[in-house]
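1. Only the shape, not the letters, is given here:
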């Protein structure tokens, strides 16, 4: 396709979402390279992200741009790229999240640098959706989320708690300090282990570098916050069996995860290549199928719009703190990271992605489960 026909085709697609090339509204885009049009028509989502990283196009408000792209489902107007077809086939044939690859996301994402995440996140370095119902700041929203989780599972002094995907120790410290429980946390990130152990020093908290499939022991409560997105469809049932094995009779298990509106076996190819390798967003059907026969579903809480607010707070922190990071990370990383944060914010605003907190019990809570407010 010649560049002029390519431009006409892209303009036609974008016009359906009221996005203009060369317009002056925040969500309009500016094209800086003549081959941009043919590149994205041939390469889809991966090419769109890579061409932004290369400076081939710009937008004053990427979050608003992606809100419109996803709200109007413009991704359906562009055929799959060859790379996407390859990824779909790979995901159907191979277990991309098998045990031998479990630590890859730790090395490539969570070990990027604690300096980066300390600047972007709240004081407790909680890398998951906050709870903004009565919060005005990121710190307040994250503390509200942690407290909501603690209350949902009814933490009481002396309980043992398993934190699958403990991150930098935010939940472990909060639960140990505020609810006097004993927490065991696991992660696949070396840098997270270092920081979490220091952050929780002096508290009844143990942190280990471990894959969830190697877990042993039993616990009164199990928490998993923002980790299930790395498990993969071929392993959902295995994950649930591990949780079942490790949860004591009468216990509760809370799963906090991003979710998708459709059952799939792949992740967006740009996100998979540059942000979260081997990631996959579960659907409601995939979660309930994996839990069937093991758990009773007690409560399902949808908090997707709160993630939009959280991501915009992370973006503000990141851009404000960029002068402290720029010499170590470089301009291309800046464009990649801002693209990641803002396209994610747009996806939650458009309700294309969801955030769920799900409470499971083993045999059902006698008399019924009542969600705390």
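-> Perfect, I can see it now. In this text the structure is predicted, and so the values were computed from the model without any measurement.

2. Please make it C-alpha for all contacts and neighbour counts, starting now.
-> OK.

3. So which elements touch the longest strand belonging to the chain?
-> The residue-count maximum for a strand in the chain (DSSP state E) belongs to strand 247-260. Contacts defined by 3 or more Cα pairs under 8 Å, 6 or more residues apart in numbering; DSSP states H and E place strand 247-260 against strand 219-225, strand 353-361.

4. Can you give the distance from the last one to the centre of its chain?
-> To tie it back to what came earlier, the one meant is strand 353-361. Centre-to-centre, strand 353-361 and its host chain are 13 Å apart (Cα atoms, centre = their mean, to the nearest Å).

5. Show residues contacting that strand.
-> Residues outside strand 353-361 that contact it (Cα atoms under 8 Å, 6 or more residues apart in numbering): 129, 152-153, 250-261, 295-305, 307, 347-348.

6. go again using 6 Å as the cut-off
-> Outside strand 353-361, the residues within contact range by Cα atoms under 6 Å, 6 or more residues apart in numbering are 252-260, 295-304, 347.

7. now swap in stretch 202-222 and tell me
-> 159-162, 182-188, 246-248, 251-253.

8. Show me what counts as buried in that stretch.
-> For stretch 202-222, burial by neighbour count (16 or more other Cα atoms under 10 Å) applies to 203-212, 218-222.

9. Kindly indicate whether residue 369 is helix, strand or coil.
-> What DSSP: H, G, I helix; E, B strand; the rest coil gives for residue 369 is coil.

10. and the nearest residue to it once chain neighbours are set aside, how many neighbours does it have?
-> Distances taken as Cα to Cα, 6 or more residues apart in numbering place residue 298 nearest to residue 369, at 6.1 Å, with adjacent residues excluded. Neighbour count of residue 298, defined by other Cα atoms under 10 Å: 19.

11. Kindly report the same for residue 289.
-> Residue 289 is flanked by 13 other residues according to other Cα under 10 Å.

12. got the angle for whichever strand or helix holds residue 241 vs strand 353-361?
-> Residue 241 is located in helix 236-246, with elements delineated by DSSP states H and E. Computed with axes from the mean of the first three to the mean of the last three Cα atoms, to 10 degrees, the direction of helix 236-246 lies at 40 degrees from that of strand 353-361.

13. Of all the helices and strands packed on strand 247-260, which one is nearest residue 82?
-> Proximity to residue 82, assessed across the helices and strands packed on strand 247-260 by Cα to Cα, is greatest for strand 353-361 (24.4 Å).

14. ok, second structure coming up, stack it against the first:
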């Protein structure tokens, strides 16, 4: 864990809230009952229709039965419908996860989801473009309003940063320094997003960059905004890569690779690395091996997502690459997501004609539930450095 960052105090008074709490003002307030859902929430310090900002405000009593019956999916879908609301969803999820309420109810359908993840390759080449079409192609204007100026859609590095712009610039520079980029090198970015890393590396480190993405909107953005820089972007699956590069980075893409393809990803990386090359892998990760993606996140946000366990990453690299460094700054994702949420709320009015209220509630639920998960250290953010195992010598990482 990065010793310079720590999880944000959920009771901190500097957490910014605004008027869009997701509360349905027209819905009648329902008195708290002795329902099992209420009993479970009490264990996390959450009350139904309580006075704290993290308390659940219930607008349809039948929603409690659906939450118990359908677990995470029921919780998210009843929120999207307006059956309940919460002013501070991030703190609501922080308390749920710190109390480990997710282990109190285990629907049998989770057994099928776990089995399915082992039997089926949900991240096959045929499915590779689904997440791009569903999530990343929502519209460049939408993401521009939420992200920093370079549209960096991954965790910022807040060690010395005061705002989102500084945190994302610090993260990009940290990656470039860890990779030891020098003028004239060739950098491959697997899952290049809107070009934040390749544009920064080309401008500040004088490297020639290649990016691959499964999002047409992202490729169009890079082609338009960075035409003057030595950047080439391909709309393709990473498994088709077969050229040599001095350095490889993959930032926020490995979460879409899937456990059945972790080894293939490392084989592609080794195939594309020059003998003295380095790979930087920046990914969200989970604390347990035999688990699957949250069903609500998979259905509504990231189709076919699969967070890796650190042991799975090591297994995939075995006999191919050497792990030179591992850096965890997952608590910084809490701050990043809260900054994205603030930008989303401020910009919502101009998108309310394009997206409906259900989308608004869905997106708010996504950003704040993830912030709470990182704050609770339920999920992590890792930066790995790998080198070719056949090359000797000492690797130094800044």
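-> Here it is on my side, so go on. Values in this document were obtained by computation on a predicted structure and should not be read as measured data.

15. Got a TM-score for the two of them?
-> The TM-score (TM-score structural alignment, normalised by the length of structure 1) is 0.96; 369 aligned residues with a Cα RMSD of 1.6 Å.

16. What is the corresponding segment of structure 2 for the helix holding residue 241 of structure 1?
-> With TM-score structural alignment applied, helix 236-246 of structure 1 matches the range 262-272 in structure 2.

17. Average offset of the matching stretch relative to structure 1?
-> Between stretch 262-272 of structure 2 and its aligned stretch in structure 1, the superposed structures give an average distance of 0.3 Å (mean Cα distance after the TM-score superposition for structure 1).

18. The residue nearest to residue 369 of structure 1 corresponds to which position in structure 2?
-> Matched by TM-score structural alignment, residue 298 of structure 1 corresponds to residue 324 in structure 2.

19. likewise residue 359 of structure 1?
-> When structure 2 is aligned by TM-score structural alignment, residue 359 of structure 1 is paired with residue 385.

20. if I look at its match, how far off is residue 36 of structure 2?
-> Relative to residue 36 of structure 2, residue 385 of structure 2 is positioned 46 Å away (Cα to Cα, to the nearest Å).

21. Which parts of the stretch 101-250 of structure 1 are helices?
-> Shown for the stretch 101-250 of structure 1, the helices assigned by DSSP state H, counting those that start in this stretch span residues 104-105, 114-120, 138-152, 170-179, 190-199, 236-246.

22. okay if I get those helices as TSV plus mean neighbour count?
-> Below are the helices of the stretch 101-250 of structure 1 laid out as TSV (neighbours: other Cα atoms under 10 Å):
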stretch	mean neighbour count
helix 104-105	18
helix 114-120	17
helix 138-152	20
helix 170-179	21
helix 190-199	19
helix 236-246	19
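
23. Format those helices as a markdown table; extra columns: distance to residue 77 of structure 1.
-> A markdown table is the format used below for those (distance: least, Cα to Cα, whole Å):
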| stretch | distance to residue 77 of structure 1 |
| --- | --- |
| helix 104-105 | 31 |
| helix 114-120 | 34 |
| helix 138-152 | 37 |
| helix 170-179 | 41 |
| helix 190-199 | 40 |
| helix 236-246 | 31 |
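
24. Tell me which of those sits nearest to residue 3 of structure 1.
-> Judging those by Cα to Cα, what sits closest to residue 3 of structure 1 is helix 104-105, at 37.6 Å.

25. so how much does that closest one differ from structure 2 once superposed?
-> Compared with structure 2 after fitting, helix 104-105 of structure 1 deviates on average by 0.3 Å (mean Cα distance after the TM-score superposition for structure 1).

26. Distance from that helix to the middle of the chain?
-> From the chain centre to the centre of helix 104-105 of structure 1 is a distance of 14 Å (Cα atoms, centre = their mean).

27. Please name every helix or strand in contact with that helix.
-> Counting contacts by 3 or more Cα pairs under 6 Å, 6 or more residues apart in numbering; DSSP states H and E, helix 104-105 of structure 1 packs against no other helix or strand.

28. Run through who's touching it.
-> For helix 104-105 of structure 1, using Cα under 6 Å, 6+ apart, the contacting residues are residue 277.

29. Ok, stretch 271-289 of structure 2 next?
-> 242-252, 254, 307-309, 379-387.

30. which of those residues count as buried?
-> 244-252, 254, 307-309, 379-387.

31. hmm, back to that, what's the closest non-adjacent residue to the match of residue 359 of structure 1?
-> Closest residue in space to residue 385 of structure 2, ignoring its immediate chain neighbours: residue 280 at 4.7 Å, by Cα to Cα, 6+ apart.

32. try residue 80 of structure 1
-> residue 44 (6.5 Å).

33. before we move on, back to that, next, count neighbours for the residue nearest to residue 385 of structure 2.
-> For residue 280 of structure 2, the number of neighbouring residues by other Cα under 10 Å comes to 24.

34. Equivalent analysis for residue 370 of structure 1, please.
-> 10.

35. tilt between the helix holding residue 241 of structure 1 and strand 247-260?
-> 150 degrees.

36. one step back: quick one: map the residue nearest to residue 80 of structure 1 onto structure 2.
-> Using TM-score structural alignment as the criterion, residue 44 of structure 1 maps onto residue 71 of structure 2.

37. Check which helices and strands the helix or strand where its match lies is in contact with.
-> Assigned by DSSP H and E, residue 71 of structure 2 belongs to helix 62-81. Packing partners of helix 62-81 of structure 2 (3+ Cα pairs under 6 Å, 6+ apart): helix 357-375.
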